[in-house]
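Undergrad: sequence and predicted structure, then a few things I'm wondering about:
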Amino acid sequence: MAGSIFTHIDHFIATVTFSHPKSNSFPSELLQKLIDTFDRLNTDDKVKVILLQSEGDKAFCAGASFDELLQIDNEAKGKIFFSGFANLINAMRKCSKLIVGRAQGKAVGGGVGILAACDYCFATEASDIKLSELSIGIGPFVIAPAIERKMGVFAFSDLSLDAKSWKTAYWAQKYGLFNRVFENIRDMDEGIDILVHQLSQYNPEALIEMKKIFWQGTEHWDKLLIERAEISGKLVLSEFTKKALSKFKP
């Protein structure tokens, strides 16, 4: 039930695959493994580009572990829990290698944040997205900077305020989350194969400099995202959220 992270490197392409039996969600331990993977690939001379994907043909990522969320009973634990995605987004941001995302299915909450932290994203028509945090009394505070940077304030506000509605993959493409959307996984994977192999043949120094340009102006995120984690860590203890979460407790 802990999930897994697998990395395969071939022809300067690192394919990172994460999986978890609960819709590819992320318990804290699995998040840390993915963070460690990006940190390691950051300095690997055998890697020019990273392809990030999840296992299976259904959900891309259901976000943070709901089981762990239900166990938070003080602010310190809340901050640690929400800092997981803060640290992941910062690891992706600071990784010198370009990260290409592959979304084969739906993404919720932190899963949307992961896609926003990729430098280029492929998706299928099945890759609807949703930010449901407000519906349980918290908010997508940690992932907000990544989504705003990629999609703009309008799209972020539409996603976060309409917390119970799914947005289609084509809507996400319109507002910049996805670069390309395909009818099916096979066609998507063909498109991915072409792009990542092109990138793998380019000057690695040029790719690194492009990554720096893409993320200019985000140097303060190390502090900002942890501050946002503290906000969520407090709100998750509110009476509103406790009542909302009580419906999900076994």
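TA: Structure's in. What do you need?
Undergrad: CA only for contacts and neighbour counts going forward, please
TA: Noted.
Undergrad: for the most centrally placed residue in the chain, give its distance to residue 199.
TA: Centroid-nearest residue in the chain, with CA atoms, centre = their mean: residue 114, separated by 1.0 Å. According to CA to CA, to the nearest Å, residue 114 and residue 199 sit 21 Å apart.
Undergrad: returning to what we had before: residues in contact with the residue nearest to the centre of the chain?
TA: Contact analysis of residue 114 by CA atoms under 8 Å, 6 or more residues apart in numbering lists residue 89.
Undergrad: ok, and here's another one to check against it:
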Amino acid sequence: MIHEIQEGYVKIEHDHGITTLEFYHPQSNALPGKLLHELAQEIHISGLDPKTKVIILRSAGDRAFCAGAAFEELEGIRTEAEGQKFFSGFAEVINAMRKCPKLIIGRVQGKCVGGGVGLAAAVDYCITWEKAEIKLSELALGIGPFVIAPAVERKIGTSAFSQLAIDANMWRNADWAKKKGLFAEVHESVENMDHSINRLAHSLAHMNPDAMKELKKTFWKGTENWDELLHEKAAISGRLVLSEYTREAIERFRKTRESQKTKTPA
């Protein structure tokens, strides 16, 4: 089943207790608001489905896992309320994963930027390819990774999170992310990555669902206030995105991307 949204989609597949949720957007799997809402809904539905024993979260393509916020929507924000609503989309997805009673395996096959790092941090077990890289670019745009901060900090600690947030233009490789605890496994090839994901998913699909549910509660202990906390964080980003600095930064990004599209290969 595929739900198409703004040239992107969320695709759901079921196979012997394994539910795979795949998202796609032509802008390097960026996440517009409607796609974020759709993804959160499907995570919630899959969590309640007794036929689903384990969930795999993945994106389409072979270069980018997720480019974070959709810049077209960032450009269109005109009020703090609109800004909070947009950034609350990331809060909705992270909270859906947090509260989902099923374990979620993340498949990261490429670059993660901003909110994409938040998704990788919010899955329960993240398996990646060695070419995957991560970056929190928000500060370079005049905002900050506020909504995803609790999820990322929970996974890798305050020190590593601060390094990512401060050096907003620096890519960190998969080995760095694994050492910090964001990635559970890093594989030399996509084939090996997918083999490991399938092995783990099929193994979990035959384990006691009640035990996995209770285990997940243990993993996420102390996050019960995130429904309110993440929306409060979204309000900070919603305010900052209206700043002159951010408007100019987004405009520069858009012009750079457009010039790259018009370049003719040599």
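TA: Good, I have the coordinates. Bear in mind that the values here come from a model prediction, so they are computed numbers and not experimental data.
Undergrad: before we move on, back to that, residue in the second structure matching the residue nearest to the centre of the first structure?
TA: By TM-score structural alignment, residue 114 of the first structure lines up with residue 119 in the second structure.
Undergrad: what about the helix or strand harbouring that match, how far off from the first structure?
TA: Taking DSSP states H and E as the definition, one finds residue 119 of the second structure inside helix 115-122. Once fitted to the first structure, helix 115-122 of the second structure is off its aligned match by 0.3 Å on average (mean CA distance after the TM-score superposition for the first structure).
Undergrad: after that helix, which helix or strand is next?
TA: Per DSSP H and E, the first helix or strand lying C-terminal to helix 115-122 of the second structure is strand 125-129.
Undergrad: and that next one with helix 115-122, angle?
TA: For strand 125-129 of the second structure against helix 115-122, the angle by axes from the mean of the first three to the mean of the last three CA atoms, to 10 degrees is 130 degrees.
Undergrad: so what secondary structure elements neighbour strand 125-129 of the second structure?
TA: Counting contacts by 3 or more CA pairs under 8 Å, 6 or more residues apart in numbering; DSSP states H and E, strand 125-129 of the second structure packs against strand 103-108, strand 185-187, helix 190-204.
Undergrad: remind me, longest helix of the first structure?
TA: The residue-count maximum for a helix in the first structure (DSSP state H) belongs to helix 75-94.
Undergrad: start and end residues in the second structure for that helix, please.
TA: Under TM-score structural alignment, helix 75-94 of the first structure corresponds to residues 80-99 of the second structure.
Undergrad: corresponding residues in the first structure for stretch 129-145 of the second structure?
TA: Using TM-score structural alignment, stretch 129-145 of the second structure pairs with 124-140 in the first structure.
Undergrad: still on that earlier bit, mean shift between the longest helix of the first structure and the second structure?
TA: The superposed helix 75-94 of the first structure is, by mean CA distance after the TM-score superposition for the first structure, a mean 0.6 Å from where its aligned residues fall in the second structure.
Undergrad: what's the neighbour count on whatever residue of the first structure lines up with residue 214 of the second structure?
TA: Aligning on TM-score structural alignment places residue 214 of the second structure opposite residue 209 in the first structure. Residues lying near residue 209 of the first structure (other CA atoms under 10 Å) number 12.
Undergrad: give me the element residue 209 of the first structure is part of.
TA: Counting by DSSP H and E, residue 209 of the first structure is found in helix 204-214.
Undergrad: residue 116 of the first structure contacts residue 145, doesn't it?
TA: No: assessed by CA atoms under 8 Å, residue 116 of the first structure is found out of contact with residue 145, at 9.2 Å.
Undergrad: quick revisit: buried stuff in the match of stretch 129-145 of the second structure?
TA: 124-133, 135-140 (16 or more other CA atoms under 10 Å).
Undergrad: give me the contact list for that stretch.
TA: Stretch 124-140 of the first structure has contacts (CA under 8 Å, 6+ apart) with 59-60, 103-109, 112, 159-161, 163-170, 172, 181-185, 188, 232, 235-236, 238, 240-241, 244-245.
Undergrad: likewise for stretch 217-232 of the second structure?
TA: 84, 88, 91, 95, 98, 101, 147-148, 150.
Undergrad: mind listing what's buried in that stretch?
TA: Of all the residues in stretch 217-232 of the second structure, those buried under the rule 16+ other CA under 10 Å are 217, 223, 226-227, 230-232.
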